[in-house]
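Peer 1: sequence first, predicted coordinates after that:
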Amino acid sequence: MTKAFAIPALAVALAAPAVAAERYEAALDCVPAEVALDYTCIVQLSRGGVPVADAAFTVKPDMPSMPLAHNIAPVPAAAAETPGEYAVPLTLDMHGRWVLRLDISAPARDVVVIDHAFEPE
């Protein structure tokens, strides 16, 4: 029984780095808009260090210090001029530390979570 378990476990362990290399990576840059608590964010999406063009995803903000207290709908990302960059307009309820959940549906499914502090200017 131990041998039967060891072989699949070894296969999973050896495949893990390859699976991790295929995960999406995201960088975030947000600037305040003219209206208080509105931000224009640019998400740089890559996979294996290569910018991902033609991605489809939404961004769902949530405040970890107040789980489920803010009911902000997911915002669809729109392709920007630079390949791999996507514009996301966010309207938050308050300043502070937020997590942004990127639910990626294309070209492959994945979830990326970004921790970001939105502070007053």
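Peer 2: Looks like it came in fine.
Peer 1: when you work out contacts or count neighbours from here on, use the C-alpha atoms and nothing else.
Peer 2: Fine.
Peer 1: I'd assumed residue 35 was in a strand, is it?
Peer 2: No - assessed with DSSP: H, G, I helix; E, B strand; the rest coil, residue 35 is coil; it does not lie in a strand.
Peer 1: how near is it to residue 113?
Peer 2: 26 Å (Cα to Cα, to the nearest Å).
Peer 1: what do you get for residue 21?
Peer 2: 16 Å.
Peer 1: and residue 65, by the same measure?
Peer 2: 15 Å.
Peer 1: more neighbours: which of these two?
Peer 2: residue 113 (15 against 11; other Cα atoms under 10 Å).
Peer 1: quick check: the more buried one touching residue 98?
Peer 2: No - Residue 113 lies out of contact with residue 98 (Cα atoms under 8 Å); the separation is 10.2 Å.
Peer 1: what ranges do the helices span in this protein?
Peer 2: Remark: helices assigned in the chain by DSSP state H are 2-21.
Peer 1: structure B:
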Amino acid sequence: MFRLIVAVLICIAPPALAERILAEATCSPTHTELQFRCEIALNEGGAPVDGAAFTVKPDMPSMPMAHNIPPVPAEPTDTPGVYSAQLELQMLGDWTLTLDLTKPRRDRIVVSHKFDDAVPNH
């Protein structure tokens, strides 16, 4: 009986386990110290995800709860599937960017990014 239930669940699971939305972040420093403009590309099954709505919340995993930076909304760019967000960090280092999507469906994606000292002259 257990095997039958597992077999049935496997047969009906693929729609529920649709391909995940993947994200890749590219962040560039601005002329303001510790401020970065991030472009976040979303794709699903290799196709750009247009019409997404999400926020970006930076956090530093090596210092949990030390930084309380509020999430910022991501804005669409002219490139399909690419969104932009401006982040103001409190220090350089390894950060995670938590993307909380509300469209096209609710999802949470965590992207690791290293913010280093390659900043323009301040």
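Peer 2: Arrived safely. Fair warning: this is a prediction, and the values are worked out from it, not measured in the lab.
Peer 1: for structure 2, just list every one of the strands.
Peer 2: With DSSP state E as the definition, structure 2 shows strands at residue ranges 21-29, 35-44, 47-48, 53-59, 72-73, 75-76, 82-88, 93-103, 107-115.
Peer 1: in structure 1, what stretch matches the second one?
Peer 2: Following TM-score structural alignment, the aligned partner range for strand 35-44 of structure 2 in structure 1 is 38-47.
Peer 1: for the residue nearest to the spatial centre of structure 2, what are its contacts?
Peer 2: Most central residue of structure 2, judged by C-alpha distance to the mean C-alpha position with Cα atoms, centre = their mean, is residue 99 at 3.7 Å. By Cα atoms under 8 Å, 6 or more residues apart in numbering, the residues touching residue 99 of structure 2 are 54, 55, 56, 57, 108, 109, 110, 111.
Peer 1: ok, now residue 93 of structure 1?
Peer 2: Contacts of residue 93 of structure 1 (Cα under 8 Å, 6+ apart): 37, 70.
Peer 1: could you find the counterpart of residue 99 of structure 2 in structure 1?
Peer 2: So residue 99 of structure 2 corresponds to residue 102, using TM-score structural alignment.
Peer 1: contact partners for the residue lying closest to its match once chain neighbours are set aside?
Peer 2: Closest residue in space to residue 102 of structure 1, ignoring its immediate chain neighbours: residue 59 at 4.6 Å, by Cα to Cα, 6 or more residues apart in numbering. By Cα under 8 Å, 6+ apart, the contact set of residue 59 of structure 1 is 74, 75, 76, 77, 88, 100, 101, 102, 103.
Peer 1: hmm, 7 Å instead?
Peer 2: With Cα atoms under 7 Å, 6 or more residues apart in numbering as the criterion, the residues that contact residue 59 of structure 1 are 74, 75, 76, 77, 100, 101, 102, 103.
Peer 1: excluding chain neighbours, what is closest to the fifth one?
Peer 2: In space, residue 100 of structure 1 comes closest to residue 61 once its chain neighbours are excluded; the distance is 4.5 Å by Cα to Cα, 6+ apart.
Peer 1: what sits against the alignment partner in structure 2 of that neighbour?
Peer 2: Taking TM-score structural alignment, the alignment pairs residue 61 of structure 1 with residue 58 from structure 2. Neighbouring residues of residue 58 of structure 2 by Cα under 7 Å, 6+ apart: 69, 95, 96, 97, 98.
Peer 1: which of those map to contacts in structure 1?
Peer 2: Comparing the contacts of residue 58 of structure 2 with structure 1 on both residues aligned by TM-score structural alignment, their matches' Cα atoms under 7 Å, the contacts found in both are 69, 95, 96, 97, 98.
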